[in-house]
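Novice: predicted model, plus sequence, below.
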Amino acid sequence: MHLPVVDFQSPTAAADFCQSLHETGFGVLRNHPLSQSLVEGIYAEWLDFFRSDAKNNYAQDPVKFDGYFSPSISETAKNHTQRDLKEFFHIYPWGRYPTEVSDAAQRYYKEGSELAVTLLKWVEAHSPADVKARYAVPLPDMLEGSDHTLLRVLHYPPLSGQEEPGAVRAAAHGDINLLTILPAATEPGLQVLGKDDVWHDVPCDFGLLIVNIGDMLEEASGHYYPSTVHRVLNPTGEGRFKPRISLPLFLHPRRDVVLSERYTVGTYFDERMQELRGSKPKMQ
């Protein structure tokens, strides 16, 4: 499987990007409009935050699912028994936000949400006519008025050698949402499962932007855009001693949006939460 890197500034960027999404479930962009200096600043200050005790002042809300999720309550992917080796903080427009960091992540949330509108316009414009006819409303409109889009700041600590057998940084899973927007992380490890049932490395050069399809867009498009299984491997060699920070933005439509004859966003989300009841919080 080939994952092309698409130049956001290219006159064929939209078509090339959407072709990659259709064929692989992933699209990789360079020369995109998100501020690289902003991303680098977020990575640096949030690494310090995760290394501090301050994070414990924002323990996750078991109802709203905002705040800090420690490794002891981290996710267990569907069909897996071991928790992922990570900790993270959930940022919503209405949620708690640490006073120990700047507003950079909040500004990034806004930038990423604005870029999302452009990318969804691309996806809609390059959907075949029969696929486009399936969308209950234009794809960008699905996000209007939604306060469910989630920015997750993820920290994968260095490996200690004491991890439980079989535990990995992020076990194989698919995302639940519409699209996920992810700047290249501070360290490699992200892989996607191809149609050939082989795991392939996702390009991770610093400055790239990775976008993947979520289950909701797969449902809305009648599976034209596939939600592809992906994972984050444990590092080896010197990489074992390095932390990894990543910054996925999970685009979630309003709960009343119709995805298909079978589901609204709300009913689909609730069904998936029931499936993952034993592995909360799977909020993608």
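Specialist: Now that the structure is in, tell me what you want to look at. Numbering: from 1, shown residues only.

Novice: contacts, neighbours, all on C-alpha from now
Specialist: Fine.

Novice: which residues of the stretch 101-250 of the chain fall in strands?
Specialist: 150-156, 170-173, 179-183, 190-193, 199-201, 209-213, 230-232, 244-246, 249-250 (DSSP state E, counting those that start in this stretch).

Novice: out of those, which is the most enclosed?
Specialist: Ranked by mean neighbour count, the strands of the stretch 101-250 of the chain are led by strand 249-250 with a mean of 26 (mean count of other C-alpha atoms under 10 Å).

Novice: name the helices or strands packed onto that strand?
Specialist: If you count contacts as 3 or more C-alpha pairs under 8 Å, 6 or more residues apart in numbering; DSSP states H and E, strand 249-250 packs onto strand 150-156, strand 179-183.

Novice: which residues touch stretch 106-116?
Specialist: 33, 34, 38, 39, 91, 93, 140, 151, 181, 249, 251 (C-alpha atoms under 8 Å, 6 or more residues apart in numbering).

Novice: contacting residues for the first one?
Specialist: Residue 33 makes contact with residue 115, according to C-alpha under 8 Å, 6+ apart.

Novice: isn't residue 229 right up against residue 173?
Specialist: Yes - the pair residue 229 / residue 173 is scored as a contact, 5.1 Å apart, by C-alpha atoms under 8 Å.

Novice: now the lengthiest helix in the chain: buried residues?
Specialist: Among the segments of the chain that qualify as a helix by DSSP state H, the longest is helix 104-125. Going by neighbour count (16 or more other C-alpha atoms under 10 Å), the buried part of helix 104-125 is 105-106, 108-109, 112-113, 115-117, 119-125.

Novice: same check, this time on stretch 45-54
Specialist: 46, 47, 50.

Novice: quick one: terminal-to-terminal distance for that stretch?
Specialist: 13 Å (C-alpha to C-alpha, to the nearest Å).

Novice: which parts of this structure are helices?
Specialist: Assigned by DSSP H, the helices in the chain fall at 13-24, 36-50, 104-125, 129-132, 215-220, 265-275.

Novice: A further structure is provided below for comparison with the first:
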Amino acid sequence: MTEFHVPTIDIGPYLVSGATARTSPDCAEVARRIDQACREVGFMQVTGHRVADSAIEGLAAALDEFFSLPLERKAAYRRDAGDNRGYAPPKSESLSMSLGVPPAGMMNDFYEAFTVGAEAGWYPGLDLPRSSYAPNTWPDAAPGFRAAVEEYFSEVTYISRVLLTAMADALGLDPGYFDAMTDHSIDALKMNHYALPEGEIELAGELMGMGAHTDFGILTVLWADQVPGLQVLGSDRRWHDVQPADGALLINLGDAMARWTNDRWMSTLHRVNPPIVDGRILRRRSAAFFFDGNHDAVIEALPGCYEPGQELYPPITVAENISAKVAGLKTGRAPAGADREAARVLAATAPSSAPAAPSAAPARPRVER
């Protein structure tokens, strides 16, 4: 069986300016490697992305500033029902329910999160639904948060579009093929914090930081601490630990791209196990940028990805696809087509190098900060 490996790809050639840069042999090699990674793993790490170190450092500082606030202060920014904006406290959701799979130990994911995203006001003249383009909530209790997050958001939005250009080349599509499907994209940045105050819970059975799921949109750009936790489900039905390399951003595909490519490319299942070392839950931070596409863009098999009559999925809009997954998360009823992923989660075995597991009757976890 092939050893599980998340490839590292230098996308620098796609950031070189000039009329012929995109048709260079270097870009062709990047596109080839992206196609291979998307076919075989559904995950990759990218270097040469030119996201400024200051933007990443600012993002990390913004997460620290907000998540270090007392819970009652953070709760003042709790997201409204139906709006994916603002604060979500620990144990308020379980992502595995988007596949109809109950959480391990019947306890919701213990991470807390803060989400910002594209607003309808960014696109004047378009009648965009609040459900996809809600206004942001900015925490005035963390005065440095907004500017740092907006800077990072801008940087990864650009990198996402560069990646989509390279992906169009990898699929043999015309230049700009996806432009009309992403010119008012539902973009969102979900900032996560994996830690619990001392004595917050007692570990009973398996504790899950973030349940097994696939992402919903086109692609995800993930910044994360180099702390254990992220696990990807391989074709061997095993969970494999993945940590970002120095200076790299992790990229994975979402359901929209898998459907567009008629499963030529993979929307890979992943989860976050709580980083428990010597009985302590280590603090872990991450920020997932979801590049999802226009709410009204139709997802149907792309040219060259299917033979007539062999389309695996019926046409669906980006917003409909996301809504189906979110409904599953809220109700526990798997959306149509999710039964395959749910079966894979239930059949998965232990990770290849799992973090130390708690004992059958563990003490209260300590949190290392």
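Specialist: Structure received. Keep in mind that what you see is a predicted model, and the values were worked out from it rather than measured.

Novice: coming back round to it: out of the strands of the stretch 101-250 of the first structure, which comes closest to residue 77 of the first structure?
Specialist: Nearest to residue 77 of the first structure among the strands of the stretch 101-250 of the first structure is strand 170-173; the distance by C-alpha to C-alpha comes to 6.0 Å.

Novice: quick one: contacts for residue 151 of the first structure?
Specialist: Listed by C-alpha under 8 Å, 6+ apart, the contact partners of residue 151 of the first structure are 90, 91, 92, 109, 247, 248, 249, 250.

Novice: scratch that, residue 211 of the second structure
Specialist: Per C-alpha under 8 Å, 6+ apart, neighbours of residue 211 of the second structure: 94, 95, 96, 103, 104, 109, 270, 271, 272.

Novice: just those residues now: which is nearest residue 11 of the second structure?
Specialist: Nearest member of the contacts of residue 211 of the second structure to residue 11 of the second structure, counting by C-alpha to C-alpha, is residue 270, at 23.5 Å.

Novice: now that closest one, nearest residue through space, not along the chain?
Specialist: residue 232 (4.4 Å; C-alpha to C-alpha, 6 or more residues apart in numbering).

Novice: do the same with residue 149 of the second structure
Specialist: Closest residue to residue 149 of the second structure in three dimensions, ignoring its sequence neighbours and counting by C-alpha to C-alpha, 6+ apart: residue 59, at 5.7 Å.

Novice: which residue lines up with the one you found in the first structure?
Specialist: Alignment note: residue 59 of the second structure maps to residue 42 in the first structure; criterion TM-score structural alignment.

Novice: same check on residue 35 of the second structure?
Specialist: Aligned against the first structure - with TM-score structural alignment as the criterion - residue 35 of the second structure pairs with residue 18.

Novice: separation between its match and residue 122 of the first structure?
Specialist: Counting by C-alpha to C-alpha - residue 18 of the first structure and residue 122 of the first structure are separated by 7 Å.

Novice: repeat for residue 169 of the first structure
Specialist: Distance of residue 169 of the first structure to residue 122 of the first structure, computed by C-alpha to C-alpha: 32 Å.

Novice: do residue 203 of the first structure as well
Specialist: Taken as C-alpha to C-alpha, the span from residue 203 of the first structure to residue 122 of the first structure is 21 Å.

Novice: what of residue 278 of the first structure?
Specialist: Taken as C-alpha to C-alpha, the span from residue 278 of the first structure to residue 122 of the first structure is 37 Å.

Novice: cool, residue 17 of the first structure as well?
Specialist: For residue 17 of the first structure relative to residue 122 of the first structure (C-alpha to C-alpha), the value is 8 Å.

Novice: can you check residue 64 of the first structure too?
Specialist: Distance, residue 64 of the first structure to residue 122 of the first structure, using C-alpha to C-alpha: 32 Å.

Novice: how about residue 142 of the first structure?
Specialist: Taking C-alpha to C-alpha, one finds residue 142 of the first structure at 14 Å from residue 122 of the first structure.

Novice: tell me the spacing between the residue nearest to residue 33 of the second structure when sequence neighbours are not counted and residue 171 of the second structure.
Specialist: Nearest residue to residue 33 of the second structure in three dimensions, chain neighbours excluded: residue 9, at 7.2 Å (C-alpha to C-alpha, 6+ apart). Residue 9 of the second structure sits 17 Å away from residue 171 of the second structure, going by C-alpha to C-alpha.

Novice: out of the helices of the first structure, which comes closest to residue 188 of the first structure?
Specialist: Taking C-alpha to C-alpha, helix 36-50 is the member of those nearest to residue 188 of the first structure, at 14.5 Å.

Novice: re earlier: tabulate the helices of the first structure (a markdown table), appending distance to residue 155 of the first structure.
Specialist: Below are the helices of the first structure laid out as a markdown table (distance: least, C-alpha to C-alpha, whole Å):
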| stretch | distance to residue 155 of the first structure |
| --- | --- |
| helix 13-24 | 26 |
| helix 36-50 | 7 |
| helix 104-125 | 14 |
| helix 129-132 | 37 |
| helix 215-220 | 24 |
| helix 265-275 | 23 |
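
Novice: what's the closest of those to residue 164 of the first structure?
Specialist: Closest of these to residue 164 of the first structure is helix 36-50, at 21.6 Å (criterion: C-alpha to C-alpha).

Novice: corresponding residue for residue 75 of the second structure in the first structure?
Specialist: The equivalent of residue 75 of the second structure in the first structure is residue 56 (alignment by TM-score structural alignment).

Novice: next: residue 209 of the second structure.
Specialist: Under TM-score structural alignment, residue 209 of the second structure pairs with residue 169 in the first structure.

Novice: isn't its match right up against residue 77?
Specialist: No - in this structure, residue 169 of the first structure is not within contact of residue 77 by C-alpha under 8 Å, at 10.8 Å.

Novice: appreciated, that's everything.
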